[in-house]
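Novice: From the sequence below, what's the structure:
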Amino acid sequence: MRISARADYAVRAALQLAAAQDTGPVKAEAIAASQGVSHKFLESILNDLRRGGLVHSRRGGNGGYWLARPAASISVADVIRVADGPLVSVRGVRPPELSYSGAAESLLPLWIALRAHVRQILEGVSLADVASARLPAEVSALTENPTAWTNP
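Specialist: Prediction:
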C-alpha cells in the first residue's frame, strides 16, 4: 500500500481541524502554513473533503473550514477514501473484482487479507485518536517491533 501526497495532506489537514474543533473555523492558509503544504493544492483537497461530507466551509472574514462531525466519529480511512479513493487496489482495481488462474490463483486471498488488515487499522483509528496522540493499543503494539521502523 502506498499513501499518496494527496491522502497524507488530507489527513494532516483533517487533524488540524480536529485539533481546532472547539475554536471555530480554520482558514486554509493557516492549515497550509502549519503543515508546509501548498495552499492551492490544499484548497483542492479541502473541497474534496467538503464534497465528501467530512468538513464544512464558510467564506468571508470569519470563514474557514471545520469538521462536519466530531473528530472521534471520523476515521483516518474516511479521510483517505474521500481524498484518494479505495484504501487498497491492485492496478487501480478493487481486489474483489480481480480474478487469477493457475499458479497465481491464491494471490486473490492474499490481496483480500491485505485489504482487510489495512481497513482494520485505518478504520479503527479516529482523527481524535491521532490528534490526542492516543492510538488504539493494537495499533501502538504494531509500532513496538523494531523491524517496523526499518527498511527491509
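Novice: going forward, measure contacts between C-alpha atoms and count neighbours the same way
Specialist: OK.
Novice: Now do A103 against R94, distance only.
Specialist: Relative to R94, A103 is positioned 21 Å away (criterion: C-alpha to C-alpha, to the nearest Å).
Novice: So those two - more neighbours on which side?
Specialist: The residue with more neighbours, out of A103 and R94, is R94; 15 against 7, by other C-alpha atoms under 10 Å.
Novice: Which residue is the nearest non-sequential neighbour of that one?
Specialist: Leaving aside its chain neighbours, R94 sits nearest to V88 (6.8 Å; criterion: C-alpha to C-alpha, 6 or more residues apart in numbering).
Novice: ok, how many other residues are close to the one you found?
Specialist: As a burial measure, the neighbour count of V88 was computed by other C-alpha under 10 Å and equals 21.
Novice: Can you name the residues that contact it?
Specialist: Applying C-alpha atoms under 8 Å, 6 or more residues apart in numbering, we find V88 in contact with M1, R94, P95, L114, R115, V118.
Novice: just the buried members of those residues?
Specialist: Those of the contacts of V88 that meet the buried threshold are P95, R115, V118, by 16 or more other C-alpha atoms under 10 Å.
Novice: I have a second one here; can you model it like the first so I can compare?
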Amino acid sequence: MRVSAKSDYALRALIEIAARADGRPVSAEEVGRLQEIPHGFLQGILADLRRADILRSQRGQSGGWRMAKAAEDVSVADVIRAVDGPLVSVYGLRPEAVSYNENAALLQHVWIAARHSLRDVFEQVSIQQLAEGKLPRTITARTADEEAWQSH
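Specialist: All right, here's what the predicted structure looks like:
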C-alpha cells in the first residue's frame, strides 16, 4: 500500500488539532507551520475533512479549525477515506467489483484480504490515541516484530 502525502498530511493536521488541551480552534497557518505542510495543499485537505464532518471551521479573529467529532471517534481509516477514497481499489474499483477470468479469479481474494488487513490496523487507531501518543496493544505488538521494520 502507498500512503499518499494527502493522507499523511491530513492525519498530521488532525493530530495537531486534537492535541490542543484547550479545544480552541487552530488556524490553518499554525497547523501548516507546526507540521510543515504547504498551506495551499493543507487548505484543500481541511476542506475535504470538513465535507466528511471530521472538522469544523470557525470564522473570525479567534477562528480556525476544530474537531467536529470527538477525536476518539475518528479512525485513521475514516481520514484516509475522506481524503483519498477507499482503502484499497483496483484501477479505481472496489475489490468486490473487480472480475477476472477463471485463471486469475483468486486475485480478487488477494485484494479483499489486503483490504481486510488494512482495516484491522486503520480502524483500530483513533486520532485521539495518536494525539496522546498511545496506540492499542494490538498495533504496538505488530511493530515489535523486527521483520515489520524491514523493507522487502
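Novice: on that earlier part again, out of the contacts of V88 of the first structure, list just those in helices.
Specialist: With helices defined by DSSP state H, the entries of these inside them are L114, R115, V118.
Novice: what does stretch 6-15 of the second structure rub up against?
Specialist: Outside of stretch 6-15 of the second structure, the residues that reach it under the criterion C-alpha under 8 Å, 6+ apart are 31-32, 35, 37, 42, 45-46, 49, 67, 76, 79-80, 83-84, 127-128, 130-131.
Novice: how about 7 Å then?
Specialist: The set of residues that contact stretch 6-15 of the second structure without belonging to it, under C-alpha atoms under 7 Å, 6 or more residues apart in numbering, is V31, Q35, I37, I45, V79, I80, V83, D84, I127, L130, A131.
Novice: Please apply the same query to stretch 136-152 of the first structure.
Specialist: The contact list for stretch 136-152 of the first structure (C-alpha under 7 Å, 6+ apart) reads I121, V125.
Novice: please redo it, this time with the cut-off set to 6 Å
Specialist: Counting by C-alpha atoms under 6 Å, 6 or more residues apart in numbering, stretch 136-152 of the first structure has no neighbours from elsewhere in the structure.
Novice: Repeat that for stretch 38-55 of the first structure.
Specialist: Outside of stretch 38-55 of the first structure, the residues that reach it under the criterion C-alpha under 6 Å, 6+ apart are A32, H56, W66, L67, A68, V82.
Novice: Pull the distance from it to the chain's centre.
Specialist: The chain centre lies 13 Å from the centre of stretch 38-55 of the first structure; the measure is C-alpha atoms, centre = their mean, to the nearest Å.
Novice: Same check on stretch 102-117 of the first structure?
Specialist: When distances are taken as C-alpha atoms, centre = their mean, stretch 102-117 of the first structure is centred 23 Å away from the chain's centroid.
Novice: Go through it and flag the buried ones.
Specialist: In terms of neighbour count (16+ other C-alpha under 10 Å), stretch 102-117 of the first structure has its buried residues at L108, W111, I112, R115.
Novice: what's the most distant pair in these?
Specialist: Using C-alpha to C-alpha, the two most remote members of those are L108 and R115, lying 10.6 Å apart.
Novice: Give me the neighbour count for D129 of the first structure.
Specialist: D129 of the first structure is flanked by 19 other residues according to other C-alpha under 10 Å.
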